[in-house]
Structures are given as C-alpha cells and as structure tokens.
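From the sequence below, what's the structure:
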Amino acid sequence: MSTVNSSHLNPSSFVLLGIPGLEAACRWLSIPLSSMYIITLLGNSTLLFIIKIEPSLHKPMYIFLSMLAGIDLVISSATVPKMLGVFLSHAREISFSGCLAQMFFIHSFSVMETSVLVAMAFDRYVAICSPLRYEAILTHPVLLKIGVAVVTRAVALITPLPVLARRLPFCASNEVPHTYCQHMAVVKLACTDVSLNSLYGLSVALYVGVSDILLIGASYSLILRAVLRLPSKEARLKAFNTCGSHICVILIAFVPGLFSILTHRFGHRVAPHTRILLANLYLLVPPTLNPIVYGVRTKQIRDRVSRVFWKRKGLP
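A predicted model of the protein is given here:
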C-alpha cells in the first residue's frame, strides 16, 4: 500500500482509513454526517446573508458572528466532502501536499474559531459593562484590527505544523488511521523521532485552549459581577439572555475539543474509533449548532429570517 518517493522518503499520497473498527458502519455514519453538512451550509450561509442585507445587524456582535459563520463553512468544507468520499466511494487517497494543506486549514481555522469566541466575549463585556462607550470602543478600525489579529495568530501558530511534517521521512506506511489529515495521526507514520512535532502540537493546543478559556472566563466574570449589581431583576435577566447564546456556543466549541485533545494525547486505553469519533465531533458539531443556537436565541436574526421567508412565500 505504501507509495514512496525514494529521493525525499515521502509518499506521493496518503490513504485515509476512515474509522478503523467501524468499517461496517461507515455507510450508516455517512447519513448523519451528510445531514450535519447540509445544515451547516444552509444555516451559516443564511446567517451571512441575513447579516449582510439587514443594516440593523451591521454591529460588532453580528460582524463577529459572520466571521464565525465563515470559519465554520471553511472547516466543514475542508473535512466533510473527503470524509463522505472515504465512507461512500472508498476515495481514500489524498496527495501528500493536499494532506498537508488540509491539516493547515483545519487546525488554523479551528484556532481562528476560538479566537473569535474570545472577541465575542470581549464584545459582550463592553456591551454590558460599558454600554455608553460601546460604539466608541468597538469602531470599524478596531474590528478590522481584531480580524487581522485573529488570522495572524492562527497562521503564525499553525504554519509550523505542516512545515515540520513535510521534513519528516515517511518510509513505512502511508495509511492514516483517521477520517482527515489530523496532525498527530499523520506525524505518527514517520519512521523517525517525532518528539519535536508532538511537543509543538501539544504546546499550541495547550496555549490556545488555556489562554482563550482564561480570557473568556475573565470577561464573563466581569460581566457576571456587573449584572449582579443591576437593581432590576428584568435588567439582570435581559443581560443573562444576551450572553446565553454565546455561552452555549463556547460550551459546544470547547467541550468536545477538550475531550478530543485529552483522549488523543493521554487516553491510550480509549479505543481508536472513540478518539476519531470525538475528533470528528469537535470539528463538525460546532458548525452545525452555531447557526441554530444564534438563530433561535437572537431575536433580531430570528425576526429577519421570518420576514425574508414570509415575503418570498407571499405571506403578509
């Protein structure tokens, strides 16, 4: 099965094995997988469309939300079509460069997603703790700088992963026991010491996870303190409701990711198919649920979606 380039000791392609141990269930797994992908495409595209056409939604909170929707579309499109090819048509082969490119896009946009969640937590902090200065603080130049920082941080942190992986000699097997080119799943195939790759990957995961969770936690601690000082019960409920959808999205994004990282690095007793399923949930669940959570919990988006579809159906 191994195709080796003798001059560079790199395979011309990799073979994605899917979910070892669950080969018989792959066709059944493709049903929820394709359903989640369709919901992701429709939901996030609808969010982007509604935010674009509705002037009242051209505010920092919804600009961050549109960034999140765009990131979710890229992550799901970089993974699901190839997964479906592996599950349904046994189109398991992926070129060496294509594998490294997929690795870069998946991991970099995952970092961008958590960075945007930090920016959204800061947005909620300013909106609740300094409402009179909200528009003065989160101006369009500031939003542009935040967007550039989100992209720059992700690219700077993740670029070394495929660069270091390209330098490894893959002179044994080219079969990746995964549904996509996950960093460690590919690196473990090298026939040399990969401690540098493993250490850097773990360092990035810990840095991004810990720093982003601490920043989000600090923002919401200040928000909670400010909300509890509000004299009116209705005002407190309104403030909590404003943050509710964002808290749901944070939990959706971080909980599967935390389990995936811990089981992949330290859960040696966890079955391989369980680790792979967790890694897939980490990538696919947030893009599927984010537009549903925001669409249901955000009144402005919900009302605008209703008006758009009612008009198209000719309803009053």
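
Every contact and neighbour count from this point should use C-alpha atoms.
OK.

how near is the closest residue to residue 222 other than its chain neighbours to residue 137?
Distances taken as Cα to Cα, 6 or more residues apart in numbering place residue 125 nearest to residue 222, at 7.2 Å, with adjacent residues excluded. The spacing between residue 125 and residue 137, counted by Cα to Cα, to the nearest Å, is 11 Å.

more neighbours, the two?
Set residue 125 next to residue 137 and count neighbours by other Cα atoms under 10 Å: residue 125 wins out with 23 against 16.

Which strands or helices does the host helix or strand of that one pack on?
Per DSSP states H and E, residue 125 falls inside helix 96-129. Using 3 or more Cα pairs under 8 Å, 6 or more residues apart in numbering; DSSP states H and E as the contact test, the elements touching helix 96-129 are strand 13-16, helix 60-84, helix 134-137, helix 140-158, helix 160-166, helix 195-228, helix 233-266.

Here is the second sequence; please produce its structure so I can put it next to the first one:
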Amino acid sequence: MPNATVTVSEFVLHCAIDKDKMTFTIVALALIYVVTLLGNLLVIVVIIINPHLHSPMFFYIGTLAVFDMVNSSNLIPRMLAVLLSNATTVPYGPCLLQLSVVYHLGVANGLLLSAMAYDRYVAVVYPLRYPSLVTKKTVCISIFLVNIISAAILTPYMVFATELSFCRTNILPYCFCDFVTMVHISCTEDPRHLTLLSSTTIATGVGELAIILFSYSRIVVAALKISSADGKKKVFSTLLTHLLVVCLFYLPLMISYILPGIGVQLSAEAYNVLVIIAIMVPPMMNPIIYSFRNKEIKGSIYRLWTRKRTTPDTFHGWSRM
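Modelled structure (predicted):
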C-alpha cells in the first residue's frame, strides 16, 4: 500500500556527491576536521592553563571553540563514514539527536557571535566603562542565555520532527540528518513545518546580523577617529576578517533554510555544498580569526611550546584582536 504510514526505525543517508568529486570531498572533509579539532583544542587548552586569559573576552572565545568542536564532531565523522565505507544507515534516535545538535549550535553560534561583537563594541566605544559593564558574571549569564534561547527555538522543530510520518521512503538525500529533508520525504503535508523554519531563520538571522553590523559600524566610527594610520589599518583588517567569517556562516545557512520554506527546492548537491561551507568552514577559520591573531593567545601558545612562563605585565588590555 503506497500511501500507508509506516513506522520508521532508521534512516538511510544518501550523500549526493559526484563520483569524480568523491576523493576531493573526502580529503577536504578530513583536512577540515583535523584542522578544526587541533586549532580549537589548542585555543581551549591555552585559555584554561593560562590564568591571565580568564577574562570575559576569552570566555567568549573559549565557548566558541567548544561549540565549533562539538559541531564538527557531530557532522564530519558521520559524513566520512558514509563516503568511505557506505555506512549509510542511521537509527531514528541518533538521527534526531544529530539534527537537534546541528540546529541548536547553529542558533547558539549566531547568538554568540552577536554577543562577541557587542563585547568588542563596548570595549572600543566605552573603554572606561567596559570593566564595570562586562564582567565574568555577565559573560557567564549571556552564555547561559545563548543556550536557553537556542533550546527554546529548537523545541518546536523536535516536536514537529516526531510528528512526521513516512510512507514513501526513509532515504535522506544528504550526508547528514536534516529537518528540511525529513519534511520533504515525509507524508505529512503541513506547511507550518517549513514556514517555521523560514520564519525562525529570518527572525534570528536578521536580528543577530543587525546586532553584529551595528556593533561593527560603531567600531568603524571609533576607528576613524584614531590618528595613527597603523591603528586604523589594524582595526579595519580585524573587522574585515571577522565579517568574512560572519558572511560564511550566515549567507549559506539563510539561503539553504529560507528557500525551502518559500517553496524553492535546492538540488541535493547544492544543499550539501552550502551546508559544508556554512557549518564546517567557520569552525576551522574561527581559531585563526578570533584567536591566533590575538597577541595574548599567540604569546601563550609560544610560551606553551617553548615552556616559558608568562609574566603578569604581558597581558593587559582588551582590544588587541
């Protein structure tokens, strides 16, 4: 009976990658994963072992590194298993878990980037008030709220995902478990599923981008008042690299999540490429953009490898990124 609803105990991942691109994709994913793990793990270790880095800005950087490691570990090993050994079967429960982690960290990363942009805005525009406005307590509360808000936004997706019924197929034409794909292959015809995706993506994405762009624009205004040409160059160089990561994160995700909600279906390969760029490239780049360009972290890494002890007067100030 083709229209009979069946209980799905597992999904089959069908990674839509051309055979002539398979080797390149496997090597690229493996390289991205190794660089992401090593880079973010190094940042976390340096921040933990150096007491001079136990300050608000580095709490944000450390949290971002944790998010990036979890996000990459949630996706890339499974994708490599699918591509290398044809291990395409995923039980229903782990599939929903992977989906929930992807969406939770997607929202949490955006909120965290907004908080980090606002932190830099306060540090540059109100440097004298910064120590009283941004404390370890306020940073911990903001990180807690980031996760609470992300979980609240995720909850309707999980409810809808459990309501989906499948009567045609259990094959997901992507390299990982995804809410949009589940809706497309399900027999549940309810427009609210994809409408929810588009509306929450627009609301959170536009809101977060507004905060980020506002913060960076105010930093630009403050930078233009700097008399030193080198100072201006350093600020603008940092802002441009930060905006590059923001664009890599937001634009592909917004395209891939908003279009299905308004009735535009992307090809499996196009969707995979967009997701790889949005979810996997920024975690690899973030340690370079937010950490390795930072004098305090670079100094700590150098001393870690050379086993030299840091001195208290080496670390002071907030705007050396």
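
re earlier: surely the residue nearest to residue 222 of structure 1 meets residue 221?
No: applying Cα atoms under 8 Å as the test, residue 125 of structure 1 and residue 221 come out as separate, 9.3 Å apart.

on average, how far is stretch 203-211 of structure 1 from the matching bit in structure 2?
Its matched residues in structure 2 lie on average 0.9 Å from stretch 203-211 of structure 1 after superposition (mean Cα distance after the TM-score superposition for structure 1).

What's the match for residue 289 of structure 1 in structure 2?
For residue 289 of structure 1, the aligned position in structure 2 is residue 285, judged by TM-score structural alignment.

residue closest to the middle of structure 2?
residue 109 (4.5 Å; Cα atoms, centre = their mean).

That residue and residue 59 of structure 2: what is the separation?
14 Å.

before we move on, the earlier item: roughly how far is the helix holding residue 125 of structure 1 from the heart of the chain?
Between the centre of helix 96-129 of structure 1 and the centre of its host chain there is 7 Å, according to Cα atoms, centre = their mean, to the nearest Å.

now swap in stretch 117-137 of structure 2 and tell me
Centroid displacement of stretch 117-137 of structure 2 relative to its chain, using Cα atoms, centre = their mean, is 24 Å.

equivalent range in structure 1 for it?
Residue span in structure 1 matched to stretch 117-137 of structure 2, by TM-score structural alignment: 121-141.

How about stretch 31-51 of structure 2?
The aligned range for stretch 31-51 of structure 2 in structure 1 is 35-55, by TM-score structural alignment.

That stretch: how far from the chain's middle?
Remark: stretch 35-55 of structure 1 is offset 16 Å from the chain centroid, using Cα atoms, centre = their mean.

what's next to that stretch, contact-wise?
57-58, 62-63, 66, 69-70, 72-73, 76, 80, 284-285, 287-289, 291-292, 295, 301, 304-305 (Cα atoms under 8 Å, 6 or more residues apart in numbering).

Quick one: residues contacting the residue nearest to residue 242 of structure 2 when sequence neighbours are not counted.
The spatially closest residue to residue 242 of structure 2, leaving aside those adjacent along the chain, is residue 289, at 6.6 Å (Cα to Cα, 6+ apart). By Cα under 8 Å, 6+ apart, the contact list for residue 289 of structure 2 reads 238, 241-242, 245.

quick one on the thing from earlier: give me whichever of the helices and strands packed on helix 96-129 of structure 1 is most buried.
When you average the neighbours per residue for each of those (mean count of other Cα atoms under 10 Å), strand 13-16 leads with a mean of 23.

ok, average deviation of it from structure 2?
Superposed on structure 2, strand 13-16 of structure 1 shows a mean distance of 0.3 Å to its aligned residues (mean Cα distance after the TM-score superposition for structure 1).

What about residue 298 of structure 1, how many residues nearby?
15.

quick revisit: any chance of the helices and strands packed on helix 96-129 of structure 1 in CSV with distance to residue 172 of structure 1 as columns?
Shown next, in CSV, are these (distance: least, Cα to Cα, whole Å):
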stretch, distance to residue 172 of structure 1
strand 13-16, 12
helix 60-84, 24
helix 134-137, 55
helix 140-158, 26
helix 160-166, 15
helix 195-228, 18
helix 233-266, 22
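
Please identify the residue in structure 1 that aligns with residue 251 of structure 2.
Alignment note (TM-score structural alignment): residue 251 of structure 2 maps to residue 255 of structure 1.

Same check on residue 13 of structure 2?
Residue 13 of structure 2 maps onto residue 16 in structure 1, by TM-score structural alignment.

give the contact list for its match.
With Cα under 8 Å, 6+ apart, residue 16 of structure 1 has these contacts: 86, 92-94, 175-181.

so which of the contacts of residue 289 of structure 2 comes closest to residue 114 of structure 2?
residue 242 (11.5 Å; Cα to Cα).

I'd guess residue 21 of structure 1 is in a helix, am I close?
No: with DSSP: H, G, I helix; E, B strand; the rest coil as the criterion, residue 21 of structure 1 is coil rather than part of a helix.

What sits closest to it if chain neighbours are left out?
Excluding its sequence neighbours, the residue lying closest to residue 21 of structure 1 (Cα to Cα, 6+ apart) is residue 273, at 6.3 Å.

Now check structure 2 for the residue matching the one you found.
Counting by TM-score structural alignment, the partner of residue 273 of structure 1 is residue 269.

All set now, cheers.
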